Structures are given as C-alpha cells and as structure tokens.
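Novice: With the sequence up front, the predicted model follows.
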Amino acid sequence: MMKVSRRTGLKLAASALGAAMVNASGIRFAYAESKDVLVIGLDMSDMNSFDPGHQFAYSSPIVMMGAYEPLVTMEPGDYETVRPSLAKSWERVDDGQAWQFNLREGIQFHTGNSLSAEDVKFTFDRLINLKDNPAELAGNIDRVDVIDPLTVKIVMKDKDQPLLNLLVGPTFVIADSKAIKEQGGTSTADADTTDQATSWLDSHSAGTGPYIIRQWERNSQVVLDRNDNYWRAPASFKRVVLKHIPESATQLLTLENTDIDAALNLTPPQLNDLEGNENYNLIKGTSLDYVYMTLTSSSELNKALANKKARQAIAAAINYDAMIDGLMAGYATRPPSFIPNGVGGATSELTNEIGYQYDPDKAKKLLAEAGMPDGFSFDLYYGDASVAGTTYSLIAQTVKSDLSKVGITANLRPVDQSTARDKYRAGELPSVLTFWNPDGPEPWTWASASVQRVSKRVRWDCPPEVTELVTKAGSAKTTEEANKWYRKYMEALVDNANYLILFQPIYRVATRTNIKGWRLTAAGWQVNLYDIQPSS
C-alpha cells in the first residue's frame, strides 16, 4: 500500500473540496488563466447585502467600493488627508454647521443616468430612513439640501461632531436614485417598512464605480464586470470574480494551482511558507481592524458575568501575547480598548500602560473578590468562519484553555456566522468572539459605537459621564485635546471589561506575480479593485 504523507493527504483533501466547489459553481476557476479576469479567494460567509443602506459586514465592502464611490476618499496608508472622489471640492459653510460639496460634471451611473445632487440627497435620506445598522453612522446628519444640480449641502445636528472623515467609507457611497426608485426603493420616513429595492440591489449595480455587480450566489461567488464608461478610465480587468473559499488550505491549494490570483485568508504558517517564493507576492499592511471578545453585563444572560470583577478576571486570565505569537505568528498588535492602534492616541505603549495584561494571579484574586473563588462558567459563541488569518474556533480554544487555568469554564458554542452576527446584534449572547472593521478612519466612530449601539449588545447601561468623554473627544479642536479625552474614555472601558480586544492584525495577502497594484487599505474595505492590474 502506498503511504501518503500528512501534507500530501491534506492537499488531496483540499483538492477534492476545491473540485467540488468548482463543479458547483457557474463560473470556473479556469478564469484565472485569463489576463482579462481577476479571481480572488476569500471567506465571504458574513456577506449580507450589497444595498448601501443595509450592508454592514466585513467582506461586503470590497465589492461595494468596486461598484460604488463616495463623495470623498483617502489613499491607503494616509488616513488623515481627505481627497476628492465624486466631489471635486468641498467647504464648511453656515458658520461651520454644514459641509457643501461640488460634484464632478459628466459622471454617469451604471444605468447611464447622470450623477446629480438629487442622488446624494436621496442616498443619504434613504440611508437614514432605512433605520438599519449603517444609519447610526449618519446620526449627525440633520438634513441634506440640494443647492443646484451639482451642489449639495449636508447640514449637521452638532457642528462640533465629526462628519467629513466618515464620508469616505462604504456606508456613504452614492447610489442612482432613479434606478432604485424604479425597483421600489424610497427615501421617505417610512422606508424601513416600505422600501422594496434591496433584493434588486443585491445582484445589480446602482453605482458609478469601475465595476458593475452582475451576480451574487451566496456562499459561492460574486461576479463583477468592468464599467467601460467609468469616468476615470476603464479598469484593467474585464471581470472580477470573488470566490467563497472558507478553508485556508483550499485557498492555498487553489493559489498554488493558479486557479485564483489572490488569497485573503491564509494562516500565518501558510504565508510564512510562501515568503521568498518567486511565484508570489506577500502584501503587508497594518490594519485598523481587530478581533474582540464581548462579556455581557446582563444577569439574565449570565449571573456571574453581570459582576464586573468576574469580567475583569477573564480579562486578566487571557495570555494575549501568546495568542498573537501562536495564532498570528507575531503579525498583530493590541490596542488598549475599542479604538485601534493608529488613531485616537491608541498605541501598543498605551496598552502596556492602561490595557489588560496577562496575570493569572490577579484573575484568581478578582474571582475571590467577586465571591467566586472556585470560578464560574459561561457560554462563548463564535461563528464557524475564518478571521484575520486564523479561525474563530482556534481563538475560542485558546481562550478556553487560558481561562481553565484559573477555574473559569468557557462552554464553546460554535454557530454559523450569520447566526452569531444576528444574535450578537440583538443582545442575546452572554459572550461572543467577533470582528470590527472600520466604517471610516475616524476614532469617534469606534468610540461612539461602543457607548451606543454596541453597549446595547452587551447590555451595558453606559454612564452619561463616559458618553460625555466621547462627545468631548469628537468636538475637540486639536488632535492632542481629542486624544486626552479618548484616553479617559479607554480607561473607563478597560475598567468595565465588556470588550476585550484580543489582537489587531498586521495583514498579509498572498497574490500571484501575474498581478500588481494590490494596496491594502485600513479605511474599511481592504483593497481598491481598480488599482489591481495584470503584471504584463
């Protein structure tokens, strides 16, 4: 009998799985052999919608920012300079109460309709009135006024709160009002119950971007075709295919077999094996994303976790550095709390100063102070999915092992990713492992979310004084002043121990050398598809 090595066996298993995925797909991986088609392998299990007013997942923005565009944007690596996109210029008006934008002339949507100020107003009104998760990011928009066909004014409720930086993200892309209305869409106050356009938007485009959405097969693939009338210049590829490949081993095999051009979810050991291989490029970049663990304040969901000292004990029992070394091969950092390193004054040095540190003796002491010297148990939920080059399952097992050493039992509860997301957002889980990617590179977005919508998910009745710290930071006139208030806010969150930030990845994406121009962005959508080109 022929002996098969473990490595060969894994490859054969992955090959069989990959073949099954190809055969079940309407578009074969063989597209990757064409210079006209870009094929990307990634885990898309969380992808929920391509409706700008409803999309609110990690993987969706790659598609959204290929098919749609915002008024303003930022270049990868520079998250302070706001640059033109659909708007060619802008200014503060009305004594600082509003932003006025001048739109580019001659831009057409995928339908052939021309971009106008009416589309901006419709898009933002619909976003607000759909009342879904993205609407919370528009909470400071009071109204949108059309000044003339190419001039639009966004009036703020509070002129001291940030807005401009938020507009760069996928939540604020501009959509074709005429096309959406034709599909039953509306921007009226009752849009949350009367709008009928989402199902159409999930498989069609109403944007101005370089690519047009042609097909979405959930948990299978997304197909984008080139917009030959794109206002800058047509993109390099005629078609982009995003393939749902949740297993990193299968992603690696299909990359090695030249069936895909880029793999987004390889593990650190797999990436290390590709380092120095002349057939691949490893694209690196520090993210503004992070993986975190929540702990409820609700005694209904878990009596022990309602005790702050019990939550603090969990925070002290996790060996964060060992997790980063073991699961991420050192390619990660860790912020003090809900604001990632790189914005809002958050740094690794500040984490060492005010953040959680691995201290099992302190954890045992806190358990005793909580009246639980023998520990306690709780249910830890997580999605059956890849995340940041590892899996939620491996993270959960690591947390469980660490906690067991101080007498705390984490009952692991794996569920499908959409269930984990929905139940978490509904505030139904005592603890969950999940992921945060930015809605825009503005620290206020993280801070405000943590004391508003996310605090509801962990059933934390945020004290007014903590909310006030976020307000003061958002209205600060200088970065230094803002960071002072953000530090006080982070100290408060660390003390309350509802959010444990486990790690902030340093991303590495493996691409074949047949493509170039892949630039990682931390602004909320990973990569600009328009930048990617064939190497020759």
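Specialist: In hand now; what should we look at? Numbering: from 1, shown residues only.
Novice: from here on, contacts and neighbour counts on C-alpha atoms
Specialist: OK.
Novice: Nearest residue to the residue nearest to the spatial centre of the chain in space, please, no chain neighbours.
Specialist: Taking Cα atoms, centre = their mean, the centroid of the chain lies closest to N437, which sits 2.9 Å from it. Excluding the flanking residues, the one nearest N437 by Cα to Cα, 6 or more residues apart in numbering is D289, at 4.4 Å.
Novice: and that neighbour, how many residues sit next to it?
Specialist: By other Cα atoms under 10 Å, the residues close to D289 number 24.
Novice: The one 4 residues further on too?
Specialist: A total of 21 residues lie near M293 under the criterion other Cα under 10 Å.
Novice: The residue nearest to N437 contacts W525, correct?
Specialist: No. D289 is beyond contact range of W525, at 10.5 Å (criterion: Cα atoms under 8 Å).
Novice: got a list of what the residue nearest to N437 touches?
Specialist: Applying Cα atoms under 8 Å, 6 or more residues apart in numbering, we find D289 in contact with 340, 435-438, 504-505, 522.
Novice: which one of those residues sits closest to A385?
Specialist: F435 (11.2 Å; Cα to Cα).
Novice: That closest one: what's it in contact with?
Specialist: Contact analysis of F435 by Cα under 8 Å, 6+ apart lists 58, 289-292, 387.
Novice: quick one: it and T258, what's the gap?
Specialist: The spacing between F435 and T258, counted by Cα to Cα, to the nearest Å, is 30 Å.
Novice: Ok, A67 next?
Specialist: Distance from A67 to T258, by Cα to Cα: 26 Å.
Novice: Can I take it that S448 is in a helix?
Specialist: Yes. When DSSP: H, G, I helix; E, B strand; the rest coil is applied, S448 is found to be in a helix.
Novice: In addition, the following structure is provided for comparison:
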Amino acid sequence: MKHFHAALFAATALMPLTALQAYAATPKDTLVVAENIDDIVSIDPAEAYEFSSGEYVTQTYDRLVQYDATDLQKLSSGLATSWKADDAAKTITFTLRDGVKFSSGNPLRAEDVVYSFKRVIKLNKAPAFLLTQLGWTADNFDSMVKADGKTVVVKYSGDFSSAFVLNVLASRPASIVDGKTVEANDKGGDLGNAWLKANSAGTGPFVLKAFKPGQLLNLAANPSYFAGAPAVKSVAIRHVAESATQQLMLKSGDVDIAKNLTPDQIAAVQTTGTFKIETYPQAAVHFLSLNQKDKDLTNPAVWEAARYLVDYKGMTDTILKGQMEIHQAFWPKGFPGALNATPYTYDPDKAKKILADAGVKTPITATLDVINSSPFTDMAQALQASFAKGGIDFKIVPGTGSQVITKYRARTHEAMLLYWGPDFMDPDSNAAAFAYNADNSDGHYQSTTTWRNAWAVPDDLNKATLAARAEADPAKRDAMYVELQKKVQTSSPIILMFQAAAQVAMAKNVSGYVNGALPDFVFYRLVKKD
C-alpha cells in the first residue's frame, strides 16, 4: 500500500481541487500536508538553504549531534553517542553509534562523516560558510577532520568555544550522507549534487520517494531508524500556494494538515470545531531591506525614514493577527541575548521631515520583490500604501519563493521583503547575517543579508561581531549581542519588523506533530493518526 499511496499522490498533484475532493479522506497510514514549498532551490543537504528544504533535510538526514523531536531545548546525541571536547587543543572527538545504516543498506562509517563535511567545503554552496567558519578549507581539510575506526576527530581554528562548534555541527550542512552511494552517482565531478536534488542518501526517519519542484515531496518511513520507526508509513507534502485552497482541502478531508492559512481562515476553521489549531513561536524575523547598489537607497536618512513608514501595529492587528508580533531586532525574542525594545512606530510626517532635513528629493521609486503567497503579498501591499505617504513609492514584483531568493542572492533587487531564521541556535548565527560584512565585493559571495544588500558594514560593527563570537562568559556575551542589535536597529539598510508565529491547522485525529522555532525543528516521526 505504501507504493500505491506514493503513486496516488504523485498522480493527483496536478489535479484540480474538484477532482481531489472525490477522495474525501486521507489514508490511515499516510500523513498529507498542504504547504507552500516553492522556495526550495535544492534538497541536497550541502546546498539546501531555504525554509522548506530545511524541513525536508531533518526528515531524511541526521547529524553527529542534533536537536530532537522529544526535547527541542537540548542538544542530543545523533549519529554520535558521545563526544569529548578539548578547548585548549580546539578538538572534539566523536564516537559513532553502532548498527546505524543508510537507506541504501550501507553501514554508517567514520569515513562517511569525513566525506560529508569535505563535500560541503568542496561544493561551496550557499550554506558552506557554516562549516568554513571553523577554519576548514579545501586545502587544509584533511588535516582538520579525520576518521579513526569508530571515532571522528574534528579540529577547528578561530576564537570559538566548543559549545559554539557543537551547535555548528548540529546545523543543516553538517548532515551525514552515504559516501559510497553519493560517490557512485557523481556526474562530471559534481560530487553527486545533481543526484541528491532528486534522491536522499541519509540515515533519517524517512526516505525520499519523490520530489517534484513546486508540486510535492513524498517520504516513506525508514523502519530501521535508530530512534524507532515513524508511526506513519509515509508523509506526502503537497505544494499548495493558495491559502484558500489549503483551507478547502482541509475541510474536505484531502489533507490532514494545512500550514499557510491566513488569520481569517484560521478563525473560520476554528469556529467549526472540527479541527484544532496549534501555535508555535518561530525564530524567523521578517524584514524590509534596501539594496545599496541602488544609489537612491544609500542615504542613511532613507533608512531612518523607512523605519517610521512601516505600519507595524496596523499589520499585526489585521493581516498578521496571531501570526506575527512586532519585533525590531535581528535576534528573536525568547532567546538569550535578544533585544526586545521596539522604539519605532508608524509616523509618516516624521519620515518626511527626516528626508527633507537630509535634502533627499522625493518621491523615491523602487521595485519591491515579494514571494507571491500569503502573507507576503498582503504585507507588500500594506508597505506600498504606508511608504507612499512618506514619499517612497514601491512597485511590487511578485515571484515564487525560489525566484525571489535567487534574485536576492544575485544582489539584483532594489527593495526586498523577506524573512530570516538562524542556522543554529546561537546569536552569532544572526549577527553574522545582519551585522557583519568585511568584504562587500561582488566576487565574494556570502549567505548574509548584509552582503546580499551590498551593505559594506562599518569596521567597528564587524569587530564587535567577532568579539561577541569569541566571548566565553555567557552574560557578557549576551550583553554584547544586545549592543550589536541596538546599532543595527538604529542605522542599517535592513529594517527589522516582525517575528513570526506558525499557526498550523490539523485534523483532530492527528497527534505528535512537532514544530520548533526553526524549520530544521519540524518533525513528523512521532505523528500518529488515531
């Protein structure tokens, strides 16, 4: 039946809603999810750097150490059962778990760990910086990470504590792939990159059965998973961009979970009493950024005025109700080191005065790139209306998630409405993205908002970011990050606006779904359908 269900959902992916409604109920052993997943650029864990691809990687791969569904607050053993850190020597020695096999049947080896890390460095895709920051390069890697029987010895350089390094190794690009299988699917020296965009080669609780970009992800349970087989035999994640369609599919029984409903739709679903709504605080911060390649957007007065042209309360009281709260700093509320002050309010008259006093001529016109789905299009329209009152006119340019993100990475936008989540649970993850850019050259690609907006960060801010990263005292370190956030909050072409909360609607017979603060903390392996 597992194979029949996979074929069924692949076949129905392009059917109109009226045809889908004929099925009326999802299979007992399959969880069906409606979600907007068009942000996916790649599902290769060495390249995956989008929210939806992060969710996928967690289902199919493991790391040496990781956060798990049973306790999201604790860094737990993954493919390593134990580890020993030597801060003085800047090494961590990991002992691998016995009896673990990849989905191919190949046993986990220490060599697979070394291969996986080296592969990330050699491919040098978007998330590679997470590992290269440990001092690893293609030239020195073999002397930094070594396999020794059932152990892996990791050496790092730089002013980091071992706790920081462990959090890095719990991040997405540190996922372990089946070296033998990936090498067998190398095409022209691509290290299996093309193959892993359509296949999985991990040890995770699920195995990829089908991926069609902008259509579906079908996952089958791994019965041999070391932490126990998932309760459901398969998970079908269907790309449904329209929130109204998700709502209809949930009501008709065609899906078990709908992830992208608007506040009004959440309220409507809740009043029926047939479904349950779960709310999960998220680490994602939403921002408006101004590309410094556009000369009209480089004056700091424009940055300051923009902060008074966002109708924060108007949006959170209406189109974003229950799904976002006002947050004007780069590190999310609820985590150590967060700045929770919100000094900016909507004041178009003040914005106009700031621009006039600085001699900035208005109107300023700019394109505003936005993901063409809820709530982003509604947010873009609200920004368009509020900014117009201050003399800044936006022309909205909608696109799929992957189109918008690809344009952002190429630095070809003017203004961009987007969101950002930390790559691992340490303030440096976001500080490096919002407060650091020591090389702004076009040829020095960096997966940061600063570089992507061509903002050459002032040297004092760069130095403060590095100093906070190296600080060993937790209280002092938190205070340093608060100061960093104050500086970015006051003067930066990146205007932080909101922090997200995920509202997930699901059938009442679904239990065990886990949705943490990051996409990487979404887990389906404990889900049951009663």
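Specialist: That came through fine. Nothing here was measured: the structure is a model prediction, and the numbers come from that model.
Novice: Looking at structure 2 now, which of the contacts of D289 of structure 1 still hold up?
Specialist: Here is what carries over to structure 2 from the contacts of D289 of structure 1, by both residues aligned by TM-score structural alignment, their matches' Cα atoms under 8 Å: 340, 435-438, 504-505, 522.
Novice: most neighbours, which of those?
Specialist: With neighbours defined as other Cα under 10 Å, the most crowded of those is P340; it has 27 neighbours.
Novice: Which residue in structure 2 aligns with it?
Specialist: By TM-score structural alignment, P340 of structure 1 lines up with P332 in structure 2.
Novice: got a list of what its match touches?
Specialist: Here P332 of structure 2 is in contact with 283-285, 338-339, 499 (Cα under 8 Å, 6+ apart).
Novice: ok, which stretches of the stretch 301-450 of structure 1 are strands?
Specialist: Using DSSP state E, counting those that start in this stretch, the strands found in the stretch 301-450 of structure 1 span residues 332-333, 377-383, 386-387, 390-391, 409-415, 431-436.
Novice: Can I get the ones you listed in TSV including distance to S455 of structure 1?
Specialist: Shown next, in TSV, are these (distance: least, Cα to Cα, whole Å):
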stretch	distance to S455 of structure 1
strand 332-333	24
strand 377-383	17
strand 386-387	23
strand 390-391	25
strand 409-415	22
strand 431-436	13
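Novice: Counting neighbours, what do you get for Q73 of structure 2?
Specialist: Q73 of structure 2 sits with 11 neighbouring residues when counted by other Cα under 10 Å.
Novice: Chain neighbours aside, what residue packs nearest to A505 of structure 2?
Specialist: Using Cα to Cα, 6+ apart, the closest residue to A505 of structure 2 is I277 (4.6 Å).
Novice: any chance you could map the helices in the stretch 351-500 of structure 1?
Specialist: In the stretch 351-500 of structure 1, the helices defined using DSSP state H, counting those that start in this stretch lie at 360-369, 392-404, 417-425, 443-451, 453-457, 464-474, 479-496.
Novice: when you align them, which residue in structure 2 goes with W200 of structure 1?
Specialist: Aligned counterpart of W200 of structure 1 in structure 2: W195 (TM-score structural alignment).
Novice: Give me the neighbour count for G228 of structure 2.
Specialist: Neighbour count of G228 of structure 2, defined by other Cα under 10 Å: 12.
Novice: my guess is A426 of structure 1 meets V458, correct?
Specialist: No. The criterion here is Cα under 8 Å, and A426 of structure 1 misses it with V458 at 9.4 Å.
Novice: So for those two, which sits in the more crowded spot?
Specialist: More crowded of A426 of structure 1 and V458, by other Cα under 10 Å: V458, with 26 against 13.
Novice: Pull up the gap between the counterpart of that one in structure 2 and L496 of structure 2, please.
Specialist: Aligned counterpart of V458 of structure 1 in structure 2: N453 (TM-score structural alignment). Distance of N453 of structure 2 to L496 of structure 2, given as Cα to Cα: 14 Å.
Novice: Also E483 of structure 2?
Specialist: Taking Cα to Cα, one finds E483 of structure 2 at 15 Å from L496 of structure 2.
Novice: thinking again about what came up before, what's the closest of the kept ones among the contacts of D289 of structure 1 to N23 of structure 1?
Specialist: Closest approach between the kept ones among the contacts of D289 of structure 1 and N23 of structure 1, by Cα to Cα: F435, at 31.4 Å.
Novice: Can you tell me what the closest one aligns to in structure 2?
Specialist: Using TM-score structural alignment, the equivalent of F435 of structure 1 in structure 2 is Y419.
Novice: how many other residues sit next to the nearest residue to its match once chain neighbours are set aside?
Specialist: Of all residues not flanking Y419 of structure 2 in the chain, H286 sits nearest, at 4.1 Å (Cα to Cα, 6+ apart). Using other Cα under 10 Å, H286 of structure 2 has 24 neighbouring residues.
Novice: before we move on, which element is H286 of structure 2 in?
Specialist: Per DSSP states H and E, H286 of structure 2 falls inside strand 275-290.
Novice: Give me the contact list for stretch 177-185 of structure 2.
Specialist: If you take Cα under 8 Å, 6+ apart as the criterion, stretch 177-185 of structure 2 is touched by 61, 102, 104, 106, 108, 111-113, 115-116, 191-192, 195-196, 201-203.
Novice: burial of the aligned residue in structure 1 for I43 of structure 2, as a residue count?
Specialist: I43 of structure 2 maps onto F50 of structure 1 when the alignment is built from TM-score structural alignment. F50 of structure 1 has 25 neighbours, counted by other Cα under 10 Å.
Novice: what does D125 of structure 1 give?
Specialist: Other residues within reach of D125 of structure 1, judged by other Cα under 10 Å, total 23.
Novice: corresponding residue for it in structure 2?
Specialist: Structural alignment (TM-score structural alignment) places D125 of structure 1 against K118 in structure 2.
Novice: Grab the nearest non-local neighbour of its match.
Specialist: Spatial nearest neighbour of K118 of structure 2, excluding adjacent residues (Cα to Cα, 6+ apart): F141 at 6.8 Å.
Novice: Residue range in structure 2 corresponding to the longest strand seen in structure 1, please.
Specialist: Determined from DSSP state E, the single longest strand within structure 1 is strand 499-512. The aligned range for strand 499-512 of structure 1 in structure 2 is 494-507, by TM-score structural alignment.
Novice: which SS class is the closest residue to D202 of structure 1 other than its chain neighbours?
Specialist: Closest residue to D202 of structure 1 apart from its sequence neighbours, by Cα to Cα, 6+ apart: F50 at 4.8 Å. At F50 of structure 1 the chain is in coil, as set by three-state DSSP.
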